[in-house]
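K.L.:
Generate coordinates for the sequence data below:
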Amino acid sequence: MVRGRSGAGRPWVIGVLVLALAGAGLGLYWFQPWKLWQDETVDEALPGVVATSPPPAAGPAPSPTRDAGPRTLAGGELISHEHATSGTAELVRLADGSHVVRLENLDTSNGPDLHVWLTDAPVKEGKAGWGVFDDGEYVSLGELKGNKGSQNYTVPADIDPSRYTSVSIWCDRFDVSFGAAELARV
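P.N.:
Model prediction:
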């Protein structure tokens, strides 16, 4: 008498399918590939800049003072690293003495766990510059608000911004720079 194997291999197949689905779910969560097709545009005004209407015709226009508003201390063009990135990064001192890093006309890929870092690392072209920003000192100024537009990132009051020479759009999940700018003093 010959006995058949009714269902003997089924638990193994189900186990493999469960592992494959769990692996696919984890991979999707980790890589978040849909973000490559999702743009988030954020357009913020520079803090402390107030739009004013023209003065009345009867009197002279008030003359602005040199230190009345924000002042750019350093800046540079963003270069591409892991993903195509363009725009500018500026270190700006506000009228109250606080500092912000301003990204203007930013255009980069969206991705998981992106942050704006103020760093002391030199900006290097190409693959040589992808992973240097976590080698020295850096300060995370927060999550990237959007992968397109103009945005402000507050520098904490206890940080001396003159100690830092570059800005990186850093992917914490994969330890890689999407793009960076050297902060040349103005």
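K.L.:
can we go C-alpha only for contacts and neighbour counts from here?
P.N.:
Fine.
K.L.:
what about Gly142, distance to Ala157?
P.N.:
14 Å (CA to CA, to the nearest Å).
K.L.:
More neighbours: which of those two?
P.N.:
Ranked by neighbour count (other CA atoms under 10 Å), Gly142 and Ala157 place Gly142 first, with 13 against 10.
K.L.:
Contacts only, for the more buried one.
P.N.:
Neighbour list for Gly142: 115-117, 153 [criterion: CA atoms under 8 Å, 6 or more residues apart in numbering].
K.L.:
If you rank these by neighbours, which is first?
P.N.:
Most surrounded of the contacts of Gly142: other CA under 10 Å gives Trp117, at 28 neighbours.
K.L.:
one more to put side by side:
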Amino acid sequence: MYKSFLILALSLIALACSKPNVADDAIIPVDTDQVLATGSFINSSLHSASGTAKLIKDKDGKRFLLLENFKTDNGPDLRIYLSTSLKADNFTEISSKLTLGNVRIAVPDNVDVKSQKFVLIWCKAFSVLFGSAELK
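P.N.:
Got it, this is the predicted structure:
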């Protein structure tokens, strides 16, 4: 029993200390991109997040979430949500892969960005907010 508990505890520690990916190249809006909304990341009560989130539309009308100079604490099972609030009770997951730095993420056509205006960095495994940005 003790051995099983120890293995479980060590597994959780290893997951909690896993590092997110780091973007290799800079992603910046091009001249033809239209910035629809922007917001700065703020920390949650327990974790740190920083950087800028921008909702952009390209020349073809496709929408993207652009994260610039993005950083957050390490954690297990981190996701990026667009949500109507900071509680992640009405959200759309737009990425299950968290990358630090500068990142461009496609926003599905069915997302109502007028109501889902919060970008959440959310730990799905433990239902914990790591950081957020309100798109205005």
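K.L.:
circling back to that earlier point, now the contacts of Gly142 of the first structure as TSV including distance to Ala20 of the first structure and secondary structure?
P.N.:
Shown next, in TSV, are those (distance: CA to CA, whole Å; DSSP: H, G, I helix; E, B strand; the rest coil):
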residue	distance to Ala20 of the first structure	secondary structure
His115	31	strand
Val116	35	strand
Trp117	36	strand
Tyr153	41	strand
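K.L.:
cool, now which of these survive the switch to the second structure?
P.N.:
Shared contacts between this structure and the second structure among the contacts of Gly142 of the first structure (both residues aligned by TM-score structural alignment, their matches' CA atoms under 8 Å) comprise 115-117, 153.
K.L.:
Quickly name whichever of those residues is closest to Leu183 of the first structure.
P.N.:
Using CA to CA, the shortest approach to Leu183 of the first structure within these belongs to Trp117, at 12.2 Å.
K.L.:
does the nearest residue to Phe31 of the first structure once chain neighbours are set aside count as helix, strand or coil?
P.N.:
Excluding its sequence neighbours, the residue lying closest to Phe31 of the first structure (CA to CA, 6 or more residues apart in numbering) is Pro112, at 6.9 Å. Per DSSP: H, G, I helix; E, B strand; the rest coil, the local secondary structure of Pro112 of the first structure is coil.
K.L.:
ok, now how distant is Pro112 of the first structure from Ser140 of the first structure?
P.N.:
Relative to Ser140 of the first structure, and taking CA to CA, Pro112 of the first structure is found at 15 Å.
K.L.:
Same check on Gly111 of the first structure?
P.N.:
Distance from Gly111 of the first structure to Ser140 of the first structure, by CA to CA: 17 Å.
K.L.:
Tell me the counterpart residues of stretch 88-101 of the first structure in the second structure, please.
P.N.:
Counting by TM-score structural alignment, stretch 88-101 of the first structure falls onto residues 52-65 of the second structure.
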